[in-house]
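1. quick one: sequence and predicted model below, then my questions.
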Amino acid sequence: MSGTRLTVDSASVVLGGRPALRDASLTVDGGELVGLIGPNGAGKTTLLRAVLGLVPLASGAVRAESSPIGYVPQRHEFAWDFPIDIAGAVLTGRTRSIGWLRAPQAADRAAVARALELTGLTGLRRRPIGELSGGQRQRVLVARALAAEPELLLLDEPFTGVDVPTQHLLNDLFGQLTREQGKALLMTTHDLAAAARTCDRVVLINGTVVAEGGPELLTDPEQMLRAFGLDRAMAGKGVIA
């Protein structure tokens, strides 16, 4: 481990007058991938947005020990009809360091090149983003986040709707980022199989943090019942609809 990169301490968020997250606490250390797992509406994306400062905290605190934070949104949140190629889309991840209306420098182009190589997109760099498959689009979003050279990376459902080769590539990449580069990753996912394979720890959430532990937590009937309201037979199999 390389020290704690993220601390969420008793964080609560109220959206539209209703609680979206209640008294949630977790940590993510350098060199580990933590899976954030729960049903739809459980507060997973809200927690990520609170870490990014996109939604205000009603109480509690969030402390990120490194800046910038890399963020991989869900694919539908990106404007795929924008007339830009892969390299240009990944370069937008450098906006904070480049500044508005300024030309990218050698360091920016080098960061983009490294991100493209890590995600297997170098040979496709000039392809328009509107022509990409779902798996290729997911890799673009990951590359865009990596171009910022973050020590903390937040990923919102990176395995949803991607093909098997992309799943394998992402599995390998996430392992490289944590074990070899010491980065901290916090990932929301509905894919229990992917979480069991890739995560060092999992955090079950349903409005608040229900439980946390190793990937074996995903087959704990009592904890899955608490997090998802599953019947005991389904919970015992670690099944989520």
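-> Arrived safely, thanks for sending. What you are looking at is a predicted structure, and each value in this text was computed from that prediction instead of being measured.
2. C-alpha from now on. contacts and neighbour counts both.
-> Noted.
3. separation between the closest residue in space to Arg126 that isn't next to it in sequence and Asn40?
-> Residue nearest to Arg126 in three dimensions, not counting chain neighbours: Asp85, with 5.2 Å by C-alpha to C-alpha, 6 or more residues apart in numbering. Distance, Asp85 to Asn40, by C-alpha to C-alpha, to the nearest Å: 33 Å.
4. these two: who's more crowded?
-> Comparing Asp85 with Asn40 by other C-alpha atoms under 10 Å, the one with more neighbours is Asp85, at 18 against 11.
5. who touches the more buried one in this structure?
-> Asp85 is in contact with Arg125, Arg126, Arg127, Pro128, Ile129, counting by C-alpha atoms under 8 Å, 6 or more residues apart in numbering.
6. got the residue ranges for the strands in this structure?
-> Counting by DSSP state E, the chain has strands at residues 4-15, 18-29, 33-37, 59-64, 69-72, 152-156, 184-188, 201-205, 209-213.
7. as TSV, these with mean neighbour count and distance to Val112 would be great.
-> Formatted as TSV, the strands of the chain follow (neighbours: other C-alpha atoms under 10 Å; distance: least, C-alpha to C-alpha, whole Å):
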stretch	mean neighbour count	distance to Val112
strand 4-15	19	23
strand 18-29	18	25
strand 33-37	27	23
strand 59-64	16	24
strand 69-72	22	14
strand 152-156	23	16
strand 184-188	25	20
strand 201-205	24	30
strand 209-213	17	35
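8. this is the comparison structure:
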Amino acid sequence: MVVVSESVSVRSLTVRYGNTVALHDVSASFEPGTVTALVGHNGSGKSTVLQSLAGIVEPASGAVDIRHRRISYVPQRSDVNDRMAVTVGEVVAMGTWPRRGILGRASAADRRAVDEAIDRLKLTDLRSRRLAELSGGQRQRALLAQALVEHGDLVLLDEPTTGLDAEAREIINSVVDDEAARGAVVVMATHDADDADRADVTITLGRGEILSSTRRDRRFVGGGAHDGRLASGQ
């Protein structure tokens, strides 16, 4: 069980890629035990928020407060070289590397975590298959299984169900719910309206700014594209 009492947050975050502003003055808070969906058109800044939280991109200004949490980041499938000559079991086992290092020996607990993740993502029959031989949904499940093994208390998912069949979507959504239920902070970028509706909080981005933010039970902030931040104390 993850025990996290404080939220993860970004404050007045601005990110630039060359002369392009990807995020402008964005502030948001992500609570333990909840799923936050980031929605918006391509180029709205969804993936940049995730990559900022993951420490992949450096902000031009502002701050990211993650309090030294363990981070599990699952990128879009298009960002992964699925032609790597590795099996599903090897991909999932990579989730133990942050604990033991690439050359360290896997412990019994590591091996058990890999087995459990493969079982949860319904990959047992595919364990010896190479990543290149899998369907899109199967590859995405393998990447999510790797994240489960990492056992992060900040779980970042970039378009986890986009283009997948109903079975894969159901499996992934169940795991997402379980991760929040154990107390993790879960943040996912999605184009899928059903995924957004299932989330506890939905943040809509446009042109790198926050357009609106809603909880499942009530709307708690209004304002236009130039507001750029969530209400405090949400």
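-> Arrived safely, thanks for sending. Because the structure is predicted, anything quoted here is derived from the model rather than measured.
9. just give the TM-score of the two.
-> Once superposed, chain against chain, the TM-score is 0.87 (TM-score structural alignment, normalised by the length of the second structure); 221 aligned residues with a C-alpha RMSD of 2.2 Å.
10. which residue lines up with the residue nearest to Arg126 of the first structure in the second structure?
-> Using TM-score structural alignment, the partner of Asp85 of the first structure in the second structure is Thr87.
11. against Asp165 of the second structure, how distant is its match?
-> Distance from Thr87 of the second structure to Asp165 of the second structure, by C-alpha to C-alpha: 22 Å.
12. now do Ala54 of the second structure
-> 28 Å.
13. pick out whichever of the two has more residues nearby.
-> Using other C-alpha under 10 Å as the criterion, Ala54 of the second structure and Asp165 rank with Ala54 on top: 19 against 11.
14. spit out the contact partners of the equivalent of the more buried one over in the first structure.
-> Alignment note (TM-score structural alignment): Ala54 of the second structure maps to Leu52 of the first structure. Contact partners of Leu52 of the first structure, counting by C-alpha under 8 Å, 6+ apart, are Ile69.
15. who are the neighbours in contact with the residue positioned nearest the centre of the first structure?
-> Closest to where the C-alpha atoms of the first structure average out (C-alpha atoms, centre = their mean) is Leu155, at 1.0 Å. By C-alpha under 8 Å, 6+ apart, the contact list for Leu155 of the first structure reads Tyr71, Val72, Pro73, Leu185, Leu186, Met187, Thr188.
16. now for these: which two are most distant?
-> Pro73 and Leu185 (13.5 Å; C-alpha to C-alpha).
17. distance to Pro150 of the first structure for the contacts of Leu155 of the first structure - can I get that in TSV?
-> Below are these laid out as TSV (distance: C-alpha to C-alpha, whole Å):
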residue	distance to Pro150 of the first structure
Tyr71	9
Val72	12
Pro73	15
Leu185	10
Leu186	13
Met187	15
Thr188	18
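18. grab the nearest non-local neighbour of Arg11 of the second structure.
-> That would be Ser27: by C-alpha to C-alpha, 6+ apart, it lies 4.3 Å from Arg11 of the second structure.
19. residue in the first structure paired with that neighbour?
-> Using TM-score structural alignment, Ser27 of the second structure pairs with Ser25 in the first structure.
20. next, count neighbours for the equivalent of Gly101 of the second structure over in the first structure.
-> In the first structure, the residue matched to Gly101 of the second structure (TM-score structural alignment) is Gly99. Using other C-alpha under 10 Å, Gly99 of the first structure is surrounded by 10 other residues.
21. repeat that for Leu54 of the first structure.
-> 11.
22. likewise Thr92 of the first structure?
-> Neighbours of Thr92 of the first structure using other C-alpha under 10 Å come to 15.
23. alignment lookup: Arg112 of the second structure to the first structure.
-> For Arg112 of the second structure, the residue aligned by TM-score structural alignment is Ala110.
24. which residues touch that match?
-> Ala110 of the first structure touches nothing, counting by C-alpha under 8 Å, 6+ apart.
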